[in-house]
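Novice: following is a predicted model, sequence given first.
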Amino acid sequence: MRYLIGRLLWALVILVGTTAITFAIVFLVPGDPARVVAGPRADAATIASIRRELALDLPVHVQYGHYLARLAHGDLGRSYATRQPVGEILARRLPATALLAAAGLGIAVVLGLAGGLVTAPLAGTWVDRGALVLSLAFLSAPVFWLGMLALYYVGYRWRLLPLGGAGDIRHLVLPALVLGSGTGVYYARLLHTNLVSVLDADYIRAARARGAGRGRVLAVHALRNASLPLLTVIGLDFAALLNGVVLTETVFHWPGLGRLAFDAVLSLDVPVIMGTVLLSAVLVVASNLAVDLLYRVVDPRIRLG
């Protein structure tokens, strides 16, 4: 219990720090949100009126203080562009992002487990070296570029899947594959390295001496210990996965938080930017805490705190 309380307090510090840094960066970026809201043909008086209405004429530290006060009451503010509550906007977009992130993470874990289990017994062979080269080539490719290639070949030339949007499960397949494949390749190499190390342990030799087959040794004896570092990486990689969601949703026009954040940055919609960043930070902190607790389940020898 003491451990959980400490982690929750530390999470609160991280979230407040995230809002402060994001708020400062948003107001350091060139551009005037009031001018964007008013439109390109608005006169100076209209822009000044909108700036007063949005409280943009106040000092930045005063605006941030007002934001924290509203946040303490669960109020994320209203979008500059639509004047809708940010909380309602996020609530509408979150399910689409959650679905895409879950599908991408599921694909990554499946690819990671399959790739690691298949290549670990082949360590040092030409198959292993070839898999390493392909993995490095795939990991060096940007998500945006992979998405454009997938759209062109799978969606446009071969017409196997829709080009974008969100209508049914077919619209989910391509963005989820792009989002999860790169992470899955990384997980596969990490698990491969851990398994190769674990397979030389004494308890693995003892299991083989007792007559355990290669499949049982890998899946039962080696995988549990080799997967512990992978659990940590999955939790830490959640932030990277969210970054990938932003690019993937933008490429495939997926109506989630990533696309919302991209549009908000273009329009300098500060409340929406702050809301998406804060929600992403909450998800990252929660995922890291969940991984810590899962560590305890996978390996009871680990004590929290």
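Specialist: Arrived safely, thanks for sending. Here the structure is a predicted model, which is why all the values come from computation and not from measurement.
Novice: contacts and neighbour counts: CA atoms only from here.
Specialist: Fine.
Novice: if you skip the residues just before and after it, what's nearest to Arg224?
Specialist: Val298 (7.4 Å; C-alpha to C-alpha, 6 or more residues apart in numbering).
Novice: one more structure, for comparison:
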Amino acid sequence: MTTTPAPARSRAAQDDGRAGTRSAGRKPAVTIIVTAVLAIVAIYFLVPVYWVIVNASKSTEDLFGTSGFWFGHQFQLFDNLKAVLTARGGIFSRWALNSLLYSGVGAVLATYFAVAGGYALAKYRFRGKNLVFAMVLGGVLVPGTATALPLFFLFSAVGLTNTYWSVLIPSLVSPFGLFLARIYAGAAVPDEVLEAGRIDGAGELRIFHSIALRQLTPAIVTIVLFQFVGIWNNYFLPLVMLADENLYPITLGLDNWRAQTDRLPEFFQLTIGGALLSVIPLAILILVLQRFWRGGLTEGSVKG
């Protein structure tokens, strides 16, 4: 009779345990449930985009005479998009550039300030640090609509309403971004690396820009995306601050077109076509930035 040595039996038991753990998440019932939930979530997010694409390809008659979830008798997508871009002397392109200015500049600067503040709260010790962080948490809970009217009175007092600055300056503040940066910096930036930089004679700004920012790439990408989308979709602040149509972002411009649909039905095509075009920059941004998330998730992984 052959007996298996104790170390071999122990390793075999460990291998069986690991195999059982790996196979536990592969049960057919669990796989089906997870797949069904993900499919429902995907449908929930994709159906509105599908509806916009379908209805942006219709004429006014087909828009009201056919199903909203299938194409009409005539495919006029490119004609409708051309009408959007040429309406009123190409005002939509001006709105798109305004949105890119507000969202691009606002997202980049707000992310930099948020990451710098979060890094300072996570890695430096100073009096009142917890109070500052508590105030930041309070800022996360305050909706933007609650601050729009006070901001209007403030900007009106200094003569900045109805200017680009009236939308840009409030966009430079991101309490959620600072909160996220503080949490991520505390976990992703080792104190030993910072101390090594100080021993090598690097200043605090150089350590932040050369060492910390590289470690914070996933958080930076997340903050940029959230801030860009938030500013791009912002409606109430531009509505309060702006009166000149040439300063409108896409959201305010499309609402202006929608308000004219009661007396001019052709504005339905302009509004829906403009909504379709407004989604494209967000989709491109997500496709471009997703590789940074994948890279950030694998940083620090250990081969087994």
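Specialist: Looks like it came in fine. Please read all numbers here as calculations on a predicted model, not as lab measurements.
Novice: which SSE is the spatially most central residue of the first structure in?
Specialist: By C-alpha atoms, centre = their mean, the first structure has its centre lying nearest to Leu242, at 2.2 Å. Assigned by DSSP states H and E, Leu242 of the first structure falls within helix 238-252.
Novice: now do the SS call for Val185 of the first structure.
Specialist: For Val185 of the first structure, the assignment made with DSSP: H, G, I helix; E, B strand; the rest coil gives helix.
Novice: and it, what does it touch?
Specialist: Residues in contact with Val185 of the first structure (C-alpha atoms under 8 Å, 6 or more residues apart in numbering) are 108, 111-112, 115, 135, 138-139.
Novice: show me where the stretch 51-200 of the first structure has helices.
Specialist: 60-72, 86-119, 126-139, 143-150, 169-198 (DSSP state H, counting those that start in this stretch).
Novice: what's the angle between the second one and helix 238-252?
Specialist: Here helix 86-119 of the first structure runs at 110 degrees with respect to helix 238-252, directions being taken by axes from the mean of the first three to the mean of the last three C-alpha atoms, to 10 degrees.
Novice: what's the mean deviation for helix 86-119 of the first structure versus the second structure?
Specialist: Compared with the second structure after the fit, helix 86-119 of the first structure shows a mean deviation of 2.8 Å (mean C-alpha distance after the TM-score superposition for the first structure).
Novice: what's the offset of that helix from the middle of its chain?
Specialist: 8 Å (C-alpha atoms, centre = their mean, to the nearest Å).
Novice: do the first one as well
Specialist: Its chain's average C-alpha position is 27 Å from that of helix 60-72 of the first structure, according to C-alpha atoms, centre = their mean.
Novice: the third one now?
Specialist: The chain centroid and the centroid of helix 126-139 of the first structure are separated by 25 Å, computed with C-alpha atoms, centre = their mean.
Novice: cool, and the last one?
Specialist: Remark: helix 169-198 of the first structure is offset 14 Å from the chain centroid, using C-alpha atoms, centre = their mean.
Novice: C-terminal to that helix, what's the next element?
Specialist: Remark: after helix 169-198 of the first structure, the chain's next helix or strand is helix 202-209, criterion DSSP H and E.
Novice: for that following helix, packing partners?
Specialist: With contacts defined as 3 or more C-alpha pairs under 8 Å, 6 or more residues apart in numbering; DSSP states H and E, helix 202-209 of the first structure has no helix or strand neighbours.
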